[in-house]
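Peer 1: here's my sequence, what's the structure:
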Amino acid sequence: MQFALLISVLVALLLSAFLLLTHVQSFFTIKTQEILQTSALTNQQIFKSLPERITTKDTIVTTEGDKQQKLFTNYHGAWTKVFSQIETHHQKIKKTALIGSTFDQKSPNLYLANTNSPLVIVGDTRLEGNSYLPKQGVKAGNISGNYYQGSSLYYGRVIESEATLPKVDQQWISYLERLSNGSLLNEEHSISLKKELKHTFYKQGQNISSPSTIILGDEDIAGNITIQSAIQIIVHSTAKLEGVILIAPSIIIKDNVKGNLQAIATKKITVGKGCYLSYPSALILFDQNKIKNTTEGTTSQNKEPDFTISKNTLIEGSVVYLKKQKDTQNRIKTHLKTELGTEIIGEVYCEGNIDFQGIVRGSVYTRQFIANQSGSIYLNHIYNGKILNNPIPNYAGLPFINSKNSVAKWLY
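Peer 2: Purely as a prediction, here's the structure:
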């Protein structure tokens, strides 16, 4: 009798355990589905914001039944940062991403402003994809006995360009101007520079600011952090930077720096040899110098570039030179120089003159090319420069107006 009672109790316990396990499994299945659905809704909210790409000063909150949605967008260097949150059934999912303009079949690989002067290509130059050129077109030339080596002048198609470059978003220009004018230098919530700093993109950004030069040597800094100096920032190869924004009048990136960063300067950017800046990185020189009435001669102002990228450096992202005051008179000043052996996967946007000798896998937009060779200056010449198709299929870059947008990177 006791044995039968024991068996009955054991059977009852097993049945109860089985029912409890079934209930728990069902509960977790439902919760998992809720999390997956909420996560999908969070992604959808970001994707729905792509066509407009507007920045909001405040978080937009909407409520539908038991579902609350939050959306916040603002500029983050060369890209737009979107924060999305969905809360439903006591589940809260947050996502944040960088978005930028995408390319289509008509997007330029080369856009040279129409200054009524043909493009002259020399040496191992190669042009692929869509080349937007002045009505005078492109022709082969030579520099010091070095002739164009290609079998065709271009490998793609040629379209007539306009007198001005494709426009980027004016709100983005205003954002860059505020940053470069020191809008973060007097922030009340600035933090001190430490050897190691990590900060998630799901929270409000942290700022490090100084009225003097900032030298980044053995620091390990990652996340939603902006570093601004009123004078200069110097980055050494021993520094580890991931997702950081640097702002200063002058920024020097020493040889062999590796990382992921965005640099915004107003006077000078120098990138050393053997550097690797992974996607999405950006180097932006927003030149606010007043135009001086100098004669076009051999002055140091005309000879020394404002923005230099040295050989054997690879940059994945955007390289940008902007001028606050448009100057069409100083035709021989080199504003941006990419040395032979440099490679940029992404886009180069230059509102001045570029001495282009490296490789760009993506797009080049410029007012004028310039070649400084053998002691002479050649206008609208490309010497050994290559503009090739972008190998990144869904590349998202600078905020051009009237452009489609895509996610460049999901943040953490």
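
Peer 1: drop to CA atoms for contacts and neighbour counts, all remaining ones
Peer 2: Will do.

Peer 1: residue 121: how many residues sit nearby?
Peer 2: Neighbours of residue 121 under the rule other C-alpha atoms under 10 Å: 27.

Peer 1: quick check: it vs residue 375, distance?
Peer 2: According to C-alpha to C-alpha, to the nearest Å, residue 121 stands 18 Å off from residue 375.

Peer 1: ditto for residue 146
Peer 2: Going from residue 146 to residue 375 by C-alpha to C-alpha gives 15 Å.

Peer 1: out of the two, which sits in the more crowded spot?
Peer 2: Neighbour count, other C-alpha under 10 Å: between residue 146 and residue 375, residue 146 has more, with 12 against 6.

Peer 1: what's the more buried one in contact with, if anything?
Peer 2: Applying C-alpha atoms under 8 Å, 6 or more residues apart in numbering to residue 146 gives the contacts 122-123.

Peer 1: hmm, try it at 6 Å
Peer 2: residue 123 (C-alpha atoms under 6 Å, 6 or more residues apart in numbering).

Peer 1: distance of it relative to residue 377?
Peer 2: Going from residue 146 to residue 377 by C-alpha to C-alpha gives 15 Å.

Peer 1: again, but for residue 14
Peer 2: 89 Å.

Peer 1: all helices of the stretch 251-400 of the chain, in order?
Peer 2: Using DSSP state H, counting those that start in this stretch, the helices of the stretch 251-400 of the chain run over residues 300-303.

Peer 1: another sequence for comparison is provided below:
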Amino acid sequence: MLKAASLIYAIFIALLIGILCYSIVLMFSVQLNIDNHFDTKQDLLNNNRSAVEYFKAHYQEMDAKTSVTIFPQANNIETSFEISPWGLFKKVKISSFIKKDSISQIFLTGERHISSSPAIYLRDNDTELKISGKTEIQGDLYISDYGLKKTTITGNSGFYEPIFHGNIFKSEKVLPPVAKYEIKQPEYSELLLLEDIHESFVINAFDKKTKIIEANGILENIELKGNIILRSQDTLTIMPSAHMEDIIIEAPKVIFTAGTQGSAQVFSTHEILVGENVKLFYPSILVVNSNDFPTGRKNVTIGKNSIVEGAILLYGDGIVDEEKNKIILEIDSMVTGDIYCDGMCSIYGKIRGSVFTSSFLHKTEITEYKNLIFNGTVLSTEVPDFFFQVPLMDRFKSMEPLIIKKV
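Peer 2: The predicted structure follows:
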């Protein structure tokens, strides 16, 4: 009886020891798997960071079309690059993967602003550039052989001396060309009507299908963020209660009412009107480009005390429609970035960047002065290092890529 009981106890103790040993082996195995998992994740992360540098080095070879480039790396890790246009930027998804593990990052990219970009490039239209009043220009000028003249407008600017610091070079008869763009239907998208959206927030990640929202008239009481294209067939008025981040807006005419804030790429066929005290944060782009309207007139206006951080582009047909195209910066407005105007530009605010224009215009109640800057400020020396550049196609083209932001 005693021997049988001892045998049972021995078996029980052996079973406990077996369970304990198995638990130790299992815990060790789990810990090893966890360590391997974290090691793999770290390898993927390191690979993905290296892939970002690879993209920068091969930026010029990768055009803004959907494409995939895969190359094997150490530890059997592979990396893919998916490149597609997002307005005037490139959207780049960089993925590193091994078996079932992967890690991805998505960036908006462009071209880095070059330090040699001029303060002003004025097309050689066989007249001098005149500056008056409190005008200040810091940076190089490209103008006609008629040169630069400081002048006084009777009754307005006699108490001020305009300031210019920089070098003067000869400009060409045409503006430096900019890259053409074409807004295409995304390959994967879903169409929504703004009137059917009842949420106050619509946030769409850039690794999801693009949401195309058809609007009609007024945008208000909503936040739109990410991979979203907002379209309107008529004038679109954006109210201060609407907030945007990284979206694309397409409409014949876009109006930002006083106090509106956000960031967006805006593509208009007719006019963009930025009201007073509006803030369009980096990286915002305002683009007007069309020949479809009967009048052929295209305009961009930046209202008093408003801020635009990014770029403004107004496309035209050179001398053919130069006087029909206008960009106006009102008093105390500020643009950080580049302005490209294939038309006439009126500057009464401040530009921290470069201006490429066919002509300048100053208007009073009784007359107008061509190729005159009155009380305007252009400082090409104050462009932040992290800013992108308008996609120019000749001597001012940047060859260095810029990761604008992670999205």
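
Peer 1: show me where the stretch 1-150 of the second structure has its strands.
Peer 2: For the stretch 1-150 of the second structure, applying DSSP state E, counting those that start in this stretch gives strands covering 68-72, 78-86, 89-98, 101-111, 120-122, 129-132, 136-138, 141-143, 148-150.

Peer 1: okay, which residue is most central for the second structure?
Peer 2: With distances taken as C-alpha atoms, centre = their mean, the second structure has residue 283 as the residue nearest its mean C-alpha position (3.7 Å).

Peer 1: just tell me what that one corresponds to in the first structure.
Peer 2: Here residue 283 of the second structure is matched to residue 280 in the first structure, going by TM-score structural alignment.

Peer 1: name the nearest residue to its match, ignoring sequence neighbours.
Peer 2: Closest residue in space to residue 280 of the first structure, ignoring its immediate chain neighbours: residue 317 at 5.0 Å, by C-alpha to C-alpha, 6 or more residues apart in numbering.

Peer 1: gap between the residue mapped onto residue 399 of the second structure from the first structure and residue 291 of the first structure?
Peer 2: In the first structure, the residue matched to residue 399 of the second structure (TM-score structural alignment) is residue 404. Distance of residue 404 of the first structure to residue 291 of the first structure, computed by C-alpha to C-alpha: 35 Å.

Peer 1: the two: which is more packed in?
Peer 2: Counted by other C-alpha under 10 Å, residue 404 of the first structure and residue 291 do not tie: residue 404 has more neighbours, with 17 against 12.

Peer 1: so who does that one touch?
Peer 2: Counting by C-alpha under 6 Å, 6+ apart, residue 404 of the first structure touches 101-102.

Peer 1: burial count for the nearest residue to residue 189 of the second structure once chain neighbours are set aside?
Peer 2: Nearest non-adjacent residue to residue 189 of the second structure, counting by C-alpha to C-alpha, 6+ apart: residue 210, 4.4 Å away. Per other C-alpha under 10 Å, the neighbour tally for residue 210 of the second structure reads 20.

Peer 1: and residue 25 of the second structure, by the same measure?
Peer 2: 12.

Peer 1: got it, and residue 115 of the second structure?
Peer 2: The number of residues packed near residue 115 of the second structure is 14, by other C-alpha under 10 Å.

Peer 1: how far away is the closest residue to it other than its chain neighbours from residue 358 of the second structure?
Peer 2: Excluding its sequence neighbours, the residue lying closest to residue 115 of the second structure (C-alpha to C-alpha, 6+ apart) is residue 381, at 7.7 Å. Residue 381 of the second structure sits 22 Å away from residue 358 of the second structure, going by C-alpha to C-alpha.

Peer 1: report the contact partners of the aligned partner of residue 308 of the first structure in the second structure.
Peer 2: Aligned counterpart of residue 308 of the first structure in the second structure: residue 301 (TM-score structural alignment). Residue 301 of the second structure sits next to 273-274, 327-328 when contact means C-alpha under 6 Å, 6+ apart.

Peer 1: and of those residues, the nearest to residue 405 of the second structure?
Peer 2: Closest to residue 405 of the second structure out of those is residue 274 (24.2 Å), distances taken as C-alpha to C-alpha.

Peer 1: in the first structure, what residue corresponds to that closest one?
Peer 2: Using TM-score structural alignment, the equivalent of residue 274 of the second structure in the first structure is residue 271.

Peer 1: wait, its match sits on residue 255?
Peer 2: No. With contacts counted by C-alpha atoms under 6 Å, residue 271 of the first structure stays clear of residue 255, the gap being 7.3 Å.

Peer 1: and the longest helix for the first structure?
Peer 2: Using DSSP state H to define each element, the first structure has its longest helix at helix 2-49.

Peer 1: now do the contacts for the match of residue 274 of the second structure.
Peer 2: By C-alpha under 6 Å, 6+ apart, residue 271 of the first structure lies in contact with 253, 309-310.
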